[in-house]
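[1] okay, sequence plus prediction incoming.
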Amino acid sequence: MKRKLLAFAIGTALVTVLAACGGGTDTSQNGGAQAGDPQKIVSQKCSTCHGGNLEGSVGPNLQKIGSKYSKDEILNIIKNGKGGMPAGVISGKDAEKVAEWLAAKK
């Protein structure tokens, strides 16, 4: 009984984290409200794991990520994932704008 409960709890936590860090579509291709506003994109798609002020939570602190990674390196992480971050949370032009915005955070 304890094993089943533990497996259920771990499964639920995993689904919650993956759902919070991903989902949605690339709104830059379908005219959504997010297109062009990297701060809003990050707020809606990344804050669950990286915190509302990018201070870190489940994911790392991103407040000065531009001093560690270039725009291209950040874009690569967004596209391909890294560590516990899933690939493709943001895509297309939205990903490029977010990478540029984050790269300026030094």
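    Okay, I see it.
[2] alpha carbons only for contacts and neighbour counts from here, please
    OK.
[3] pull the longest helix from this structure.
    In the chain, taking DSSP state H as the definition, the longest helix is helix 2-21.
[4] which parts of that helix are buried?
    20, 21 (16 or more other C-alpha atoms under 10 Å).
[5] now do that helix: everything it contacts.
    Identification of contacts with helix 2-21 by C-alpha atoms under 8 Å, 6 or more residues apart in numbering yields 45, 46, 48, 49, 85, 86, 89.
[6] secondary structure class for the last one?
    It stands for residue 89. State at residue 89, reduced to three classes by DSSP: H, G, I helix; E, B strand; the rest coil: coil.
[7] and if you look at the third one?
    Classification of residue 48 into helix, strand or coil gives helix, according to three-state DSSP.
[8] quick one: contacts for the closest residue to residue 104 other than its chain neighbours?
    Distance criterion C-alpha to C-alpha, 6 or more residues apart in numbering; nearest residue to residue 104, sequence neighbours excluded, is residue 66 at 5.4 Å. By C-alpha under 8 Å, 6+ apart, the residues touching residue 66 are 102, 103, 104, 105, 106.
[9] next, the one to line up against it:
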Amino acid sequence: MKKMLVAMLGAALVLGACGGNGDNNADEPAPADNNNNAEETENAAGDATYDADNAESVYVGNCAGCHGGDLTGASGPGIAGMSKDEVLTAIQEGPGSMPADLVTGDDAEDVAAWVADQ
């Protein structure tokens, strides 16, 4: 009985950690980013740019709880060494217990590029 209770509590913690940014107004557009000083970073392949500061912030707020601050994994798998396309597909499809579309739009593109560059 104790083992089942511990397993259920562990599963609840894992799912809770991957639950997003707590914004219950998903249908409302995000406020405009007035940070004109955002630095765009060229990815490792040199073929695209992304907002590294935004990417890291989104990763810390939505992904690090499961994938770790150093991308080597925590309650979820490590993602170090994944390509941008692999990360973007995982974000969109939500493999395993990861929710699909936890991050969307430019944020998803930025995070995928950032992870691939780490």
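    Noted; the coordinates are in hand. Bear in mind that the values here come from a model prediction, so they are computed numbers and not experimental data.
[10] for residue 32 of structure 1, state which of the contacts of residue 66 of structure 1 is nearest.
    Distances from residue 32 of structure 1 to the contacts of residue 66 of structure 1, taken as C-alpha to C-alpha, are shortest for residue 102 (21.0 Å).
[11] which residues in structure 2 form helices?
    2-17, 52-62, 64-67, 84-93, 105-117.
[12] for the fourth one, name the packing helices and strands.
    In this case it means helix 84-93 of structure 2. Counting contacts by 3 or more C-alpha pairs under 8 Å, 6 or more residues apart in numbering; DSSP states H and E, helix 84-93 of structure 2 packs against helix 105-117.
[13] out of the contacts of residue 66 of structure 1, which end up buried?
    Using 16+ other C-alpha under 10 Å as the burial test, the contacts of residue 66 of structure 1 include 102, 103, 104 as buried.
[14] what do we get in structure 1 for residue 98 of structure 2?
    Under the alignment (TM-score structural alignment), residue 98 of structure 2 pairs with residue 85 in structure 1.
[15] returning to that earlier point: I'd like the helices of structure 2 written out as TSV, with distance to residue 33 of structure 2 added.
    Output for the helices of structure 2, formatted as TSV (distance: least, C-alpha to C-alpha, whole Å):
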stretch	distance to residue 33 of structure 2
helix 2-17	26
helix 52-62	10
helix 64-67	23
helix 84-93	22
helix 105-117	12
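[16] which of these sits closest to residue 29 of structure 2?
    Nearest to residue 29 of structure 2 among these is helix 105-117 (11.4 Å), distances taken as C-alpha to C-alpha.
[17] name the residues that touch that closest one?
    Contact with helix 105-117 of structure 2 is made by 43-44, 50-52, 54-56, 58-59, 71, 79-85, 87-88, 91, as judged by C-alpha under 8 Å, 6+ apart.
[18] please apply the same query to stretch 33-46 of structure 1.
    Contact with stretch 33-46 of structure 1 is made by 20-23, 27-28, 52, 89-90, 94, 97-98, 101, as judged by C-alpha under 8 Å, 6+ apart.
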